[in-house]
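*Asks:* need a structure here:
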Amino acid sequence: MAKKELQALVAEQKILNRIYVIRGEKVMLDKDLSEMYGVETRVLNQSIKRNLKRFPKDFMFQLSEKEFKNLISQNVTSSWGGTRKLPYAFTEQGVAMLSSILNSDTAIEVNIRIIRVFTKLREYALTHKEILLQLAKLEKEVKGNSK
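*Replies:* Model (predicted):
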């Protein structure tokens, strides 16, 4: 495997590890996104507040206290030590919208990678669903033949 391919795979895995399922949605948190973009979380959130119309509830939401505690408990090696505000979660559409307010080369490159990972997740889910449907069909056939 070439060095560039390996780096891309590592970057993809890093993104994948930062996608959580909250409220039934695959999301990324402001803290993780700001780290990937190379900006402080405070700066990211200020940019969002200046452009709130771009982020409806199905693009972005703030975690509840309970959701945040649950998230921390799932991540044994938590780095959430000094967090004073509940984090914001961004759906795939919210992450895509971030590219319209963060115009640095880094943000654009990171967004492209994140969107590609979300797309792969969707493709894997569809493939998995198709396999399960085929398995169920085969199971029915086997049961029908054994009678």
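*Asks:* can we go C-alpha only for contacts and neighbour counts from here?
*Replies:* Noted.
*Asks:* Mind listing what's buried along the longest strand belonging to the chain?
*Replies:* If you go by DSSP state E, the chain has its longest strand at strand 25-29. For strand 25-29, the buried set under the neighbour-count rule, 16 or more other CA atoms under 10 Å, comprises Lys26, Val27, Met28, Leu29.
*Asks:* who touches Ile114 in this structure?
*Replies:* By CA atoms under 8 Å, 6 or more residues apart in numbering, the contact list for Ile114 reads Glu12, Ile15, Val95.
*Asks:* compare with the first, here's sequence two:
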Amino acid sequence: MFLFQDKPLSPDLQTLLDAVALLDISEFRLFELAYRAWYGNDAGSRQLEQDFADYMFCDEVPIWVRHYARGVVKQAALSQSGKFPYPPKDRPADSASIRRGLRVLLGLIFILVFLIVVSSLSPEWLQFGNECYFPPCY
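*Replies:* From the prediction side, this is the model:
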């Protein structure tokens, strides 16, 4: 038995949470999809963050999110199978971002290999003596 009872969720909040569970996405992602469906373009980061902050701290669900969430729940109820193609597919990553990611990965690998080589050869270079001061040799 709990000392404090949670207040019941509003129907709008419950519908939003049901839609998030059905689509298996985050609440913020639902806001992005709802904005794209309602306005026809991607949201600006400031506007979406402000609307999401109002939702998180004040439990205010914008009309476009409410409409989208109701559509998701309604489509799921009409669908016979568990899968339904309601959210639009994400755009595939462009080749420029893939190339940039590979360059960053190769740079990190190069730095790691360089640090390993320097740490293994440093006793000979610094000539502290015949002793190794790094963890493998104590």
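*Asks:* overall similarity of the pair, as a TM-score.
*Replies:* Once superposed, the chains reach a TM-score of 0.28 (TM-score structural alignment, normalised by the length of the second structure), with 52 aligned residues with a CA RMSD of 4.1 Å.
*Asks:* ok, of the contacts of Ile114 of the first structure, which one's closest to Lys120 of the first structure?
*Replies:* Glu12 (10.2 Å; CA to CA).
*Asks:* if we can go back for a sec, between the buried residues of strand 25-29 of the first structure, which is nearest Ala8 of the first structure?
*Replies:* Scanning these for proximity to Ala8 of the first structure, where the rule is CA to CA, the winner is Met28, at 19.0 Å.
*Asks:* I figured that closest one hits Tyr20, correct?
*Replies:* Yes. With contacts counted by CA atoms under 8 Å, Met28 of the first structure reaches Tyr20, the gap being 6.3 Å.
*Asks:* and the angle for the longest helix anywhere in the first structure with strand 25-29?
*Replies:* Ordering each helix of the first structure by length in residues (DSSP state H) puts helix 105-145 first. Per axes from the mean of the first three to the mean of the last three CA atoms, to 10 degrees, the angle that helix 105-145 of the first structure makes with strand 25-29 is 150 degrees.
*Asks:* picking that back up, does whichever helix or strand comes after the longest strand of the first structure pack against any helices or strands, and if so which?
*Replies:* Of the helices and strands lying after strand 25-29 of the first structure in sequence (DSSP states H and E), the nearest is helix 30-37. Where contact means 3 or more CA pairs under 8 Å, 6 or more residues apart in numbering; DSSP states H and E, helix 30-37 of the first structure is packed against helix 41-49, strand 88-90, helix 105-145.
*Asks:* Relative to the whole chain's centre, how far out is helix 30-37 of the first structure?
*Replies:* 11 Å (CA atoms, centre = their mean, to the nearest Å).
*Asks:* Now do the helices in the second structure.
*Replies:* 11-23, 27-39, 45-58, 63-78, 95-126.
*Asks:* Mind giving me the packing neighbours of the first one?
*Replies:* This means helix 11-23 of the second structure. helix 27-39, helix 63-78.
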